[in-house]
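A.B. asks: What follows is a predicted protein model with its sequence.
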Amino acid sequence: MAKQEDVKKVVLAYSGGLDTSIILKWLVEEYQCEVVAFSADLGQGEELDHIPEKAKKTGASSCHILDLKEEFTRDFVFPMFRANAIYEGRYFLGTSIARPLISKAQMEIAAKEGADAVSHGATGKGNDQVRFEVSYYHFNPAVKVIAPWREWDLNSRTALEAYAKKHAIPIPTNKKVPWSSDRNLLHISFEGYALEDPWAEAPEEMYTLTVAPEDAPDQPEYIEVEFEKGDAVAINGERLSPANLLAKLNQLGGKHGIGRVDLMENRYVGMKSRGVYETPGGTILEEAHRAVESITMDREVMHLRDSLVPRYAEMIYNGYWFAPERIALQALIDETQKTVNGKARIKLYKGHCRVVGRDSATDSLFNVDFATFEADEVYNQADAEGFIKINALRLRIAAMQRAAKK
């Protein structure tokens, strides 16, 4: 915990919502310090409207907003998708992968501003406190970190609202049902409040990026996604920047109700937590990427990479993007992607995306002459007998041993 008398200026990761607005005022009041607000534009859209005005009205000396959408997609989302990384088989890591970039940019601003400390709005129960702070220490091992949720006594929604009223901080009144959300170009997440009953279905009015699958178009839509070295570069022949490509996939997936997931996840701090996620573009991207890999990647390379993916996904989920083990594993993953060049044809329909075609003009390992069920001149089927007997040898020896014991 940072000593109040040692902090003269702090850079706060600021979203403009109620919690970080209260934190901003609390830092000014409790630490008697200058507060610089920082917001990363990762694709939140209208959520960033009027951020500088809100921050300064609440007491910030200045406010930085950085457009990081391209860097986010190119240097964080795409490397993760080269691994097909999904936490516990369900979660596309949309919040997890955003935190290291936010932390990186926040630390750069702290250095530029000559700040003594950095602060965030993550609670003491969640994963984000780890993700932010591990990343902070990667860039500056001596940085002072202020985590208000671990210090203050504002431990309820009622207490927060009372503090907000006392300091004339506007309280949102437009939510039909209470929940906490986090949005970026990869996804939007929802948790807490109305979702804390794991048996209760998430309210339909909560969903933001996707239509209900039953309300999606009655006709399927086919798209083609092209890849170069494991990264998507074009949709239907149109080359797009990483951020624009992901935004386009979000639009296509959202229209067809693709990418909704309701899950129970195991938090790093030890508890189970319910999360509801919308990841329309990411769901399509992962399906298309696997399709191109299936025709271009060597079997043993694929199996080796896949065996490491759960560990890789845990590294990201737990906050270790900048750790040496993740960087080393990324080098292996990127090596496997050098031949992942080609395109996938995907069918979008009523909440589902399904591969219906894949092709690679330069790196396909599929050879119809070998794989065909028709007559061929390149594969001697009689060779399989020796292959089978050699691979069954240990089983044959065990069977002989069991017979001898009888």
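C.D. replies: Arrived safely, thanks for sending.
A.B. asks: Could you use CA atoms for every contact and neighbour count after this?
C.D. replies: Fine.
A.B. asks: Does Gly126 belong to a helix, a strand or coil?
C.D. replies: The assignment at Gly126 comes out as coil when based on DSSP: H, G, I helix; E, B strand; the rest coil.
A.B. asks: Surely it touches Lys272?
C.D. replies: No - judged on C-alpha atoms under 8 Å, Gly126 makes no contact with Lys272 at a distance of 10.2 Å.
A.B. asks: adding another structure so you can compare the two:
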Amino acid sequence: MAQGAIKKVVLAYSGGLDTSVILKWLQEQYGCEVVTFTADIGQGEELEPARTKAQAAGVKEIYIDDLREEFVSDFVFPMFRANTIYEGEYLLGTSIARPLIAKRLIEIAAETGADAIAHGATGKGNDQVRFELTAYALNPEIKIIAPWREWDLLSREKLMAYAESRGIAVEMKRDGTKSPYSMDANLLHISYEGYDLEDPWVEPGSDMWRWSVAPEQAPDQPTTIEISFEQGDPVAIDGKRLSPAELLAELNRIGGANGIGRSDIVENRYVGMKSRGCYETPGGTILLKAHRAIESLTLDREAAHLKDELMPRYASLVYNGYWFTPERKMMQAAIDETQKVVNGEVRLKLYKGNVMVVGRKSESNSLFDASIATFEEDAGAYDQGDATGFIRLNALRLRVAGRRK
């Protein structure tokens, strides 16, 4: 797009090196006004410095929005109702945050009269797809600027040189240390990529992890907790009702203290390459186990099995950026219908990286009938003789095929 084609752009802005350079680059290359948007989705960092940096760059409209409750209630919890996990291991912490950020970018563009949005996702990753699919779904006419697909500042050294030449202050240290990894955090997880992780044979260093103790260093006594569910969503821990964001934050704290939630994955990116990443998802790991436990008690067998069949497709939609699509919404409606009966409590023991279900109950929706399932005499609740015909009918095709042999 030529200079002058864009009058105002909303930039997803963190105040870090990449987006600080992007802000100045947009002003120079497009001669446009820049609106900055910084989302608080529970990354655990002070966000006000982003405002100061944006003001220093001449930005007049600055948005710093607390989206933690919306993130958990409208994105994380619906995903967990489906027991969503990508390629058997990844709990989609980064993936599920992107549609919310892009949604807010589009809203701010409408509020400020901007004709474009911009993001700092690279041309090699999944996030560019997630941001832009969401943006086009919500505003088909929006213009999108992706600097990493346009500029030649394709290394950290070039970014640093650009920042120095323009007098852009770059915060090298946040807490006295500078991690060599590319990190992304929100209330669901924290991720690590790059540096020595680019060799999938290299074990991550013990000093990389931020949210959890090593399982072998976790307490020698288990921690027992109870999680209450209403219509598939967790609402309380040990009887104390919490908001969605508060509940997930508390599970992160408890899980991290018990060494829960670490994973080391080589995943298949949507753009075609394999990528190695490490993740800490303590609260999500606990929730997945607990939700499946309460479903085991309350869901009809075929409904539960159908949900399991749908889940990999649902996970791919989330991973690849198709949150705001007819097919995801259709699947969500079906999943949410099943959750009306998913009410009750689950008791878990957390011990040295393990999450163990040790009890589950549902006063109103349990399908477990001890009088039928018992190994003792059941007073006629189940006629074991009925199994003879059941087995013979189901074996008919096998017997026919066996005779032909």
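C.D. replies: Perfect, thanks for sending it. None of the values given here were measured: they were computed from a predicted structure.
A.B. asks: where does the TM-score land?
C.D. replies: The TM-score (TM-score structural alignment, normalised by the length of structure 2) is 0.97; 401 aligned residues with a C-alpha RMSD of 1.1 Å.
A.B. asks: of Gly126 and Lys272 of structure 1, who's got more company?
C.D. replies: When neighbours are counted by other C-alpha atoms under 10 Å, Gly126 comes out ahead of the other of Gly126 of structure 1 and Lys272, with 15 against 11.
A.B. asks: separation between the more buried one and Gly270 of structure 1?
C.D. replies: Separation of Gly126 of structure 1 from Gly270 of structure 1 (C-alpha to C-alpha, to the nearest Å) stands at 9 Å.
A.B. asks: do the same with Ile235 of structure 1
C.D. replies: Distance of Ile235 of structure 1 to Gly270 of structure 1, computed by C-alpha to C-alpha: 40 Å.
A.B. asks: Which of those two has more residues huddled nearby?
C.D. replies: Ile235 (20 against 10).
A.B. asks: Counterpart of the more buried one over in structure 2?
C.D. replies: Under the alignment by TM-score structural alignment, Ile235 of structure 1 pairs with Ile237 in structure 2.
A.B. asks: Do a quick rundown of the strands in structure 2.
C.D. replies: Ranges of strands in structure 2, per DSSP state E, are 8-12, 33-40, 62-66, 116-118, 143-145, 182-185, 190-193, 223-230, 233-237, 240-241, 262-268, 274-280, 344-351, 354-361.
A.B. asks: How about the contacts made by the alignment partner in structure 2 of Ser364 of structure 1?
C.D. replies: Using TM-score structural alignment as the criterion, Ser364 of structure 1 maps onto Ser366 of structure 2. Taking C-alpha atoms under 8 Å, 6 or more residues apart in numbering as the contact definition, Ser366 of structure 2 lies against 297-298.
A.B. asks: tally of neighbours for the counterpart of Val318 of structure 2 in structure 1?
C.D. replies: Superposed on structure 1 with TM-score structural alignment, Val318 of structure 2 falls opposite Ile316. Neighbourhood size, Ile316 of structure 1 [other C-alpha under 10 Å]: 25.
A.B. asks: Ile316 of structure 1 reaches Ser96, doesn't it?
C.D. replies: Yes - proximity of Ile316 of structure 1 to Ser96 meets the contact threshold set by C-alpha under 8 Å, at 6.2 Å.
A.B. asks: and the gap between the match of Ile235 of structure 1 and Tyr13 of structure 2?
C.D. replies: Taking C-alpha to C-alpha, one finds Ile237 of structure 2 at 35 Å from Tyr13 of structure 2.
A.B. asks: same thing with Val346 of structure 2?
C.D. replies: Distance of Val346 of structure 2 to Tyr13 of structure 2, given as C-alpha to C-alpha: 40 Å.
A.B. asks: Glu216 of structure 2 and Asn354 touch, don't they?
C.D. replies: No - using C-alpha under 8 Å, Glu216 of structure 2 is not in contact with Asn354, being 11.1 Å away.
A.B. asks: Next, count neighbours for Thr224 of structure 2.
C.D. replies: Neighbour tally, Thr224 of structure 2, other C-alpha under 10 Å: 15.
A.B. asks: repeat for Glu327 of structure 2
C.D. replies: By other C-alpha under 10 Å, the residues close to Glu327 of structure 2 number 14.
A.B. asks: How about Ile327 of structure 1?
C.D. replies: Per other C-alpha under 10 Å, the neighbour tally for Ile327 of structure 1 reads 14.
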